[in-house]
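**Student:** below: sequence and its predicted model.
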Amino acid sequence: MHRRWLSLPLLSTCASAFYPYQAGDGSEPKLKRFVPYQLDEPSVPTSGVVTLDLTKIPVKRDNKFAVSNSTTPSIPNAMAINQDGSDFTYFSTMRFGTPGRDMYMLLDTGSADTWAMGDSCQSAACRIHNTLGQKDSNTLQITSAPWSMSYGTGQVQGFIANDRLSFANYSVQLSFGLANTASDDFLNYVLDGILGLGRSASDTLGTQTIMETLDEQAGLSENLVGVHLQRSFDGTRDGQITFGGYDTSKFDNNLSFTKTVNDRGWEIPVDDAGFDDKAVGFARGKTAFIDTGTSYILLPPADAKSLHALIPGATNNGEVFLVPCTTTETVYISFSGVKYAISPKDYVGRGNGNVCNSNIIGHQAYGPNQWILGAVFLKNVYSVFDFDHGQIGFGTRATSSATTSSSSTPSSSSSSSSPPSSSSSSSSSSSSSSSSSSSDSTSSSSQTSDSSTSTSSSSTQDGQSTETTRVAPTNTLESGGGGSPFSNTGHSDAAKVSICLFPAFVLAFLIGLML
């Protein structure tokens, strides 16, 4: 496909990743993209399916950031997970060029643009990160086409470049932004760049997206990605992203799919939300951006207040809500008739005495009916982003300790669906409707870890087609250890509209609770 060499100086209006943001009273102007969200302590006491492991790291690597490496999984086409133990930044190590430079690339479903820091960048942020230049790669081509990305109060800019990008068993020729300037907002994050996994309509580079490139050059079995964000507190170290299929060992029961509301972003309609068995009863019209790059859940203030009103003992201080640290019940959000439980290990945050921060924030990032669901939600489900059919599928987080893994690809569907019988699990999507992730309802204060390593359960959504194509890896997935992110660790958070979770450890060192 012909590549269009042009650049757009401004971001598109679709949700994306990284906009610096601090908790306030809700009066700040709306910010866009990339949101490290900072909370203060409570003032009260080969198969065509490729698997690539996510890395999550909010602490400095090499001379500036500390990185904890995980065991390399035995699944074919998989890469090892590295983590910081705080569940704030999820990224993968990818190699640019020949012989090449390894870069930590934040995986962002909220933006379709891919960029990396260039060696000509003299900004303070670039000086503490890996950068890419022609001394690292003799195949790197830098054009004269200017490029820039704005992230609320921060931005990067430079020129469009082209080089080989290698990860798992793929090596593709990709056009991307090469930054020669980066704002100080990137100082506290390990990322050397961003891999845009948003939809092509949100692309601002004017070039093929990584998914378009993979589909054209590598021939994906299906144009989709399966995402599993590990909860480090559980000690599994099994986070991964699978291209061209999904890992059925990462979820129980079946996948249920929901169509996106438009072709610009990963935004889907919300049925309702609630606490324990009590529903808020939200009016129709609510939507949610599914953003693996956001740490917390961001709801407009009125919606956050309605949800917290169901939690006994919850209070609020501006945009930040406080909940009893001993809360053991789950919060849930429902899509297409299926409820997905959110463990208190994820939504009950750092505490001071008996009172803890809620990791569900009352902040309106976009419209009054638009939510952002980041890692606090995503750690409780397995997510499939289906580019061809414009839908997102969720499966209940696996609770079995089995490690057998297999991969599948979904069929086209409408809103939600029950997977076909070809799935390795016979339970229907409706079976997870009222109890999804219920096994994760352990209180964060008790810090009881669940052994949710993996069982085999594949599914696809039925719709216009009910046939399923399955590709089963020959090896098993190994899991490792970790620590918990959102429970008992008040920090700053990346609340962007895309896949970009932000570290909370760095601020924690600087401010006591933050990244």
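**Tutor:** Cool, the structure landed. Numbers count the residues shown, from 1 in each chain.

**Student:** every contact and neighbour count from this point should use C-alpha atoms.
**Tutor:** Noted.

**Student:** from residue 363, how far out is the residue lying closest to residue 364 once chain neighbours are set aside?
**Tutor:** The spatial neighbour of residue 364 that comes closest, neighbours along the chain excluded (Cα to Cα, 6 or more residues apart in numbering), is residue 300 at 4.1 Å. Computed as Cα to Cα, to the nearest Å, the residue 300 to residue 363 distance reads 5 Å.

**Student:** take a look at this one as well, against the first:
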Amino acid sequence: MPVEQEQPDVAYFGQITFGTGTPQNFDIQFDTGSGDLFVFGKDCDSPACDDKPKYDSDLDTSFSLIEGKDFSVEYADGTEVNGDSAKTTIVIAGISVETQEFGVADEVSDDFEHPYVGIMGMAFSETSENEQITPITNLINNNQLDNPQFSFMLGRDADQSPSELTIGGSNPDRYHADTLTFTHLIDNNGGAWEIPIDNCVVNGEELNLEGRTGIIDTGSTRIILPPDDADTFYSEIPTAIDNGDGSYALPCDEQHEVSLVFGGKTWNIDPRDFTVEIDEDDCIGSVVYADTGSDTEWHIGSAFLKNVYTIFDQGNRQVGFAELA
């Protein structure tokens, strides 16, 4: 199915249909870094919901409220969403998921300013803060998919390249099959798409940090490192200056070669995806720092994922990268 983006390359979303009777279509972000599904509900009076499409349960013949179960989720960026838990039929990429649990949001953080009106978590169900079973897991459990996988191609605004989600396998027209390399999830993954990172290379210098893992996160724009690792990373770029806010300033006219190594294969990041202009003549590196929950855990967002075709193989608990066709 086609995927849209919040420009430039900030977030990726697509249309999901909620309900039967009068089907309601909403733009929902696809987030492999979380495990909950929600949509703005008609009773949401938060500023974030102003002038936005909202789900109306009165129009939905499949709607059932889950009595006594509130919905609440908080994301890594601090966004909070609250509401009721319910079930209905949803349709994604032409595939119907019956009795899918979701949150009907009536309260959303003010900073949720996006072109989409909900988020679909695509990590494993263990990551759900509301004990939901994810739509992908439901499809797998119901034997509705050819393969227990889904795949993303994330486009780049500068190239006007398309974005695409394939559920139930991958689209062989979009990648070079002979370059496809799978890496198994780490054992203690907590339901995340977390794989070992072999190495990171900055302008030809290998960082050789031991025991690092990466959560493959379509819901993140940047590549997020623990502060000490970011310090090590930017020590290879003499012109980088720590802004003190999680980002490093870079001269806009510099190009840097950054690569990540997974499964023994080196994947290069387009220099345009690394040096990001946030204001006129004001640039930062797309590698940023924050408390990731562990000194060794990195979050690998679209700054990297735009450069590869990614297969999320839920059945075999592995992530595959391939060169784009």
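**Tutor:** Cool, got the structure. Model, not experiment: these values are computed from the prediction.

**Student:** what's the TM-score here?
**Tutor:** The TM-score (TM-score structural alignment, normalised by the length of the second structure) is 0.91; 317 aligned residues with a Cα RMSD of 1.9 Å.

**Student:** which one in the first structure is aligned with residue 301 of the second structure?
**Tutor:** For residue 301 of the second structure, the aligned position in the first structure is residue 374, judged by TM-score structural alignment.

**Student:** and if you look at residue 261 of the second structure?
**Tutor:** Match for residue 261 of the second structure (TM-score structural alignment): residue 334.

**Student:** for that match, give me its contacts.
**Tutor:** 270-273, 340 (Cα atoms under 8 Å, 6 or more residues apart in numbering).

**Student:** got it, and residue 174 of the second structure?
**Tutor:** By Cα under 8 Å, 6+ apart, the contact set of residue 174 of the second structure is 153, 309, 324-325.

**Student:** please apply the same query to residue 38 of the second structure.
**Tutor:** Counting by Cα under 8 Å, 6+ apart, residue 38 of the second structure makes contact with 102-105, 118-120.

**Student:** who wins on neighbours among those residues?
**Tutor:** residue 104 (30 neighbours; other Cα atoms under 10 Å).

**Student:** what's the counterpart of that one in the first structure?
**Tutor:** Aligning on TM-score structural alignment places residue 104 of the second structure opposite residue 178 in the first structure.

**Student:** secondary structure class for its match?
**Tutor:** strand (DSSP: H, G, I helix; E, B strand; the rest coil).

**Student:** pick out whichever of residue 300 and residue 363 of the first structure has more residues nearby.
**Tutor:** For residue 300 of the first structure and residue 363, the more surrounded residue by other Cα under 10 Å is residue 363, and the numbers stand at 29 against 21.

**Student:** quick check: closest non-adjacent residue to the residue mapped onto the more buried one from the second structure.
**Tutor:** Aligning on TM-score structural alignment places residue 363 of the first structure opposite residue 290 in the second structure. Once flanking residues are discounted, residue 290 of the second structure sits nearest to residue 226: 5.6 Å by Cα to Cα, 6+ apart.

**Student:** test my guess that that neighbour contacts residue 287.
**Tutor:** No: Residue 226 of the second structure is not in contact with residue 287 according to Cα atoms under 8 Å; the separation is 10.3 Å.

**Student:** spit out the residues that contact these two alike.
**Tutor:** Counting by Cα under 8 Å, 6+ apart, nothing touches both residue 226 of the second structure and residue 287.

**Student:** which parts of the stretch 51-200 of the second structure are strands?
**Tutor:** In the stretch 51-200 of the second structure, the segments counted as strands under DSSP state E, counting those that start in this stretch are 64-74, 80-92, 95-108, 118-121, 149-153, 163-167, 181-184, 194-196, 199-202.

**Student:** which of the contacts of residue 334 of the first structure sits closest to residue 37 of the first structure?
**Tutor:** residue 273 (22.1 Å; Cα to Cα).

**Student:** residue 150 of the second structure contacts residue 317, correct?
**Tutor:** No: taking contacts as Cα under 8 Å, residue 150 of the second structure lies outside contact range of residue 317: 11.9 Å.

**Student:** in the first structure, what range does stretch 9-19 of the second structure match?
**Tutor:** Mapped onto the first structure using TM-score structural alignment, stretch 9-19 of the second structure covers residues 87-97.

**Student:** can you give me the helices in the stretch 201-350 of the first structure?
**Tutor:** Assigned by DSSP state H, counting those that start in this stretch, the helices in the stretch 201-350 of the first structure fall at 210-217, 301-308, 344-347.

**Student:** TSV for those helices, including distance to residue 328 of the first structure and mean neighbour count?
**Tutor:** Shown next, in TSV, are the helices of the stretch 201-350 of the first structure (distance: least, Cα to Cα, whole Å; neighbours: other Cα atoms under 10 Å):
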stretch	distance to residue 328 of the first structure	mean neighbour count
helix 210-217	40	18
helix 301-308	14	20
helix 344-347	6	30
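
**Student:** could you dump these to TSV with distance to residue 493 of the first structure?
**Tutor:** Converted to TSV, the helices of the stretch 201-350 of the first structure look like this (distance: least, Cα to Cα, whole Å):
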stretch	distance to residue 493 of the first structure
helix 210-217	26
helix 301-308	17
helix 344-347	13
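
**Student:** which of these sits closest to residue 239 of the first structure?
**Tutor:** Judged by Cα to Cα, the one of these that comes nearest to residue 239 of the first structure is helix 344-347, at 15.7 Å.

**Student:** post-alignment, the closest one versus the second structure, mean distance?
**Tutor:** Superposed on the second structure, helix 344-347 of the first structure shows a mean distance of 0.7 Å to its aligned residues (mean Cα distance after the TM-score superposition for the first structure).
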